[in-house]
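Novice: My questions are about this predicted structure, shown below with the sequence.
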Amino acid sequence: MGRAAIIAGSGTLPRLVAAALEAPVYVTLDGASAPEGATHVSARIEKLGRLFKDLRAQGVTEVTFAGAMVRPKINPVLLDRHALRLAMSLGKGDDALLREVLALFAEQGFTVRGAAELCPDLTLPSGTHWGHAPSPEETADTDRAQAVLDALSPLDVGQGAVCAGGQMLGIETVQGTDALLRFVAQTPERLRRAKGVFVKAPKRGQDLRVDMPTIGPETVAAAIAAGLGGIVIPGGAVIVIERDRVRHQIEEAGMFLSAQ
């Protein structure tokens, strides 16, 4: 059986996954360091062919993507043929770009596995509930926010939305969850009918192997600062970083978190 490689983005998730694997290969695209015990491969997005060779040399057969990924700045002069193909997809939506990444690794003989597949405890099972029971109004806000996300899924827009008293206060776009919650926090009280609910969920048909939504203590802190009453996620489809700390935050703030 071959080794697993972690294509590491930002945040704590890559190191959590590395800690759960035996002798992983830790790949960074920004020159960051690797955790102790992991073989480190520093790569450039323009030189994917070299990365594929380095992974094979380390006996890698499986690859997982972990952590926040941003669209890379590419030096066109350095592009090899693999990276050129990827660069041609940069003008597409996130889902289309990720499908191209998956295809490239698969064609090179690597199996792509999701971080939650390697570490099942990263997600919450359906039926998990922390904090107070949501009110009928909060349940209605949850349903409306989810309906908006469902409607936007074909447009490849975002993974989060906030509804309060039947009003949409914000929809996640390319700026991400933190920006969305900061925007909601700035909403004047006169425009708010209720505390509101933040729904975080993958887009319909989204490949969770490379783009599973994630929340953690910083997300909860931002939701608290935005004055929200609860957070709702689908069971098994959103990574929860530092779940014990998240539960403590939720209960201490008088909020709720539900995995449905």
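Specialist: That came in fine, so what should we check first?
Novice: hey, let's count contacts and neighbours off CA atoms from now on
Specialist: Will do.
Novice: Quick one: list the elements packing against the helix ranked longest in the chain.
Specialist: Scanning the chain for the helix with the most residues, using DSSP state H, yields helix 136-152. If contacts are counted by 3 or more CA pairs under 8 Å, 6 or more residues apart in numbering; DSSP states H and E, helix 136-152 sits against strand 160-164, strand 197-200.
Novice: now that helix, how far from the chain's geometric center?
Specialist: The chain centre lies 20 Å from the centre of helix 136-152; the measure is CA atoms, centre = their mean, to the nearest Å.
Novice: Residues in contact with it: which ones?
Specialist: Helix 136-152 is contacted from outside by 158-166, 168, 196-199, 203-204, 229-230, 232, using CA atoms under 8 Å, 6 or more residues apart in numbering.
Novice: One more to weigh against that first structure:
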Amino acid sequence: MTRIALIAGEGLLPPAIAAALDDPLIYALDHLHPQVQAKPFRLERLVPFLDELTDQGVTQVVFAGAIRRPRIDPELFDSRTMAIVPRILMGMQSGDDAALRAVLDVFEEADLSVVSVDQILPELVPGEGILAGQPGPRDMKDAERAAQIVQGLGALDIGQGAVVAQGLCLAVEALPGTQAMLEFAAAHAGLKPDPNGPKGLLYKAPKPDQDRRIDLPTIGPDTVRQVAAAGLGGIVWQAGSVILLQREAAIEMAKTAGIFLWARS
């Protein structure tokens, strides 16, 4: 019998994926605190961990949730994992996307197929459409500008989001994450030239040529709450490429806050 393993990160996505799978084996890096019961493993012993998956009959693996980089303890490496360390470290030095690709390569070399979240729960990734509110013409221009910015950031493996208001970029996403970006944008809202003009928007999209099997951008009710607190007018994302958690709750919260939600083609 073949089984699927869930490599759980933090946030609400791992429980949703776990509930959709039939008796999955669930693991997490030992420095993380996923919202699902998981057996811990360490990156320094990655090859023995892959052996364990194979011994358990695992043939497929799905990664879900936010993953913070672990602190590496050189003394904990086993000899076989030590042999692949240069590849992983080179990826980590090149950026998050390169690091994740290096890890995916190692899993596939162990004959473990990596499955994407949207293969398991396609309804988590909305197609094109406006889910709440109604962006105006100037919001649409801001969305276009933000999409250009995020594409440029993604090509440099920097981030997956930007805040744009009235044609001006107030913040971009970097290592501190989305909430830090939104707090920065809120602190600099006074830079908008027209106080009565469009409030601005958060835009999210994956990086160009990103491997869709891992690290797709994710939004949900917490994002709506943070966008409202930042005084922005809406959230826009690349249709078919961003995970929307707790869809109905996010939509209702957006309607209550007067925020538009737009999956943009």
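Specialist: On my side now, so go ahead. The structure presented is a predicted model; accordingly, all values stated were derived computationally and were not measured.
Novice: quick one: TM-score?
Specialist: In this superposition the chains share a TM-score of 0.93, using TM-score structural alignment, normalised by the length of structure 1; 256 aligned residues with a CA RMSD of 1.7 Å.
Novice: Now do Gln166 of structure 2 against Leu244 of structure 2, distance only.
Specialist: Using CA to CA, to the nearest Å, we find Gln166 of structure 2 at a distance of 26 Å from Leu244 of structure 2.
Novice: all strands for the stretch 51-200 of structure 1, in order.
Specialist: Counting by DSSP state E, counting those that start in this stretch, residue ranges of the strands within the stretch 51-200 of structure 1 are 60-66, 111-112, 129-131, 160-164, 167-171, 197-200.
Novice: Tell me which of these sits nearest to Leu13 of structure 1.
Specialist: strand 60-66 (6.0 Å; CA to CA).
Novice: Over which residues of structure 2 does that closest one lie when aligned?
Specialist: Using TM-score structural alignment, strand 60-66 of structure 1 lines up with residues 58-64 of structure 2.
Novice: returning to that earlier point: of the contacts of helix 136-152 of structure 1, buried ones?
Specialist: By the neighbour-count criterion of 16 or more other CA atoms under 10 Å, the contacts of helix 136-152 of structure 1 include these buried positions: 158-166, 168, 196-199, 203, 229-230, 232.
Novice: returning to that earlier point: superposed on structure 2, where does the longest helix of structure 1 end up, distance-wise?
Specialist: Aligned to structure 2 and superposed, helix 136-152 of structure 1 gives a mean residue distance of 1.0 Å (mean CA distance after the TM-score superposition for structure 1).
Novice: Enumerate the positions of that helix that are buried.
Specialist: 138-146, 148-150, 152.
Novice: residue range for that helix in structure 2?
Specialist: Residue correspondence for helix 136-152 of structure 1 in structure 2, counting by TM-score structural alignment: residues 137-153.
Novice: Can I get the strands of the stretch 51-200 of structure 1 in a markdown table including distance to Ala87 of structure 1?
Specialist: Putting the strands of the stretch 51-200 of structure 1 into a markdown table (distance: least, CA to CA, whole Å) gives the following:
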| stretch | distance to Ala87 of structure 1 |
| --- | --- |
| strand 60-66 | 19 |
| strand 111-112 | 20 |
| strand 129-131 | 42 |
| strand 160-164 | 27 |
| strand 167-171 | 28 |
| strand 197-200 | 29 |
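Novice: Nearest to Ser258 of structure 1, out of the ones you listed?
Specialist: Between Ser258 of structure 1 and the strands of the stretch 51-200 of structure 1, the shortest separation by CA to CA is 4.6 Å, and it involves strand 129-131.
Novice: count of residues packed around the equivalent of Pro217 of structure 1 over in structure 2?
Specialist: Under the alignment (TM-score structural alignment), Pro217 of structure 1 pairs with Pro221 of structure 2. Pro221 of structure 2: 19 surrounding residues under other CA atoms under 10 Å.
Novice: From Arg3 of structure 2, how far off is Pro221 of structure 2?
Specialist: Distance of Pro221 of structure 2 to Arg3 of structure 2, given as CA to CA: 32 Å.
Novice: do Ala174 of structure 2 as well
Specialist: Relative to Arg3 of structure 2, Ala174 of structure 2 is positioned 36 Å away (CA to CA).
Novice: same deal with Arg68 of structure 2?
Specialist: 26 Å.
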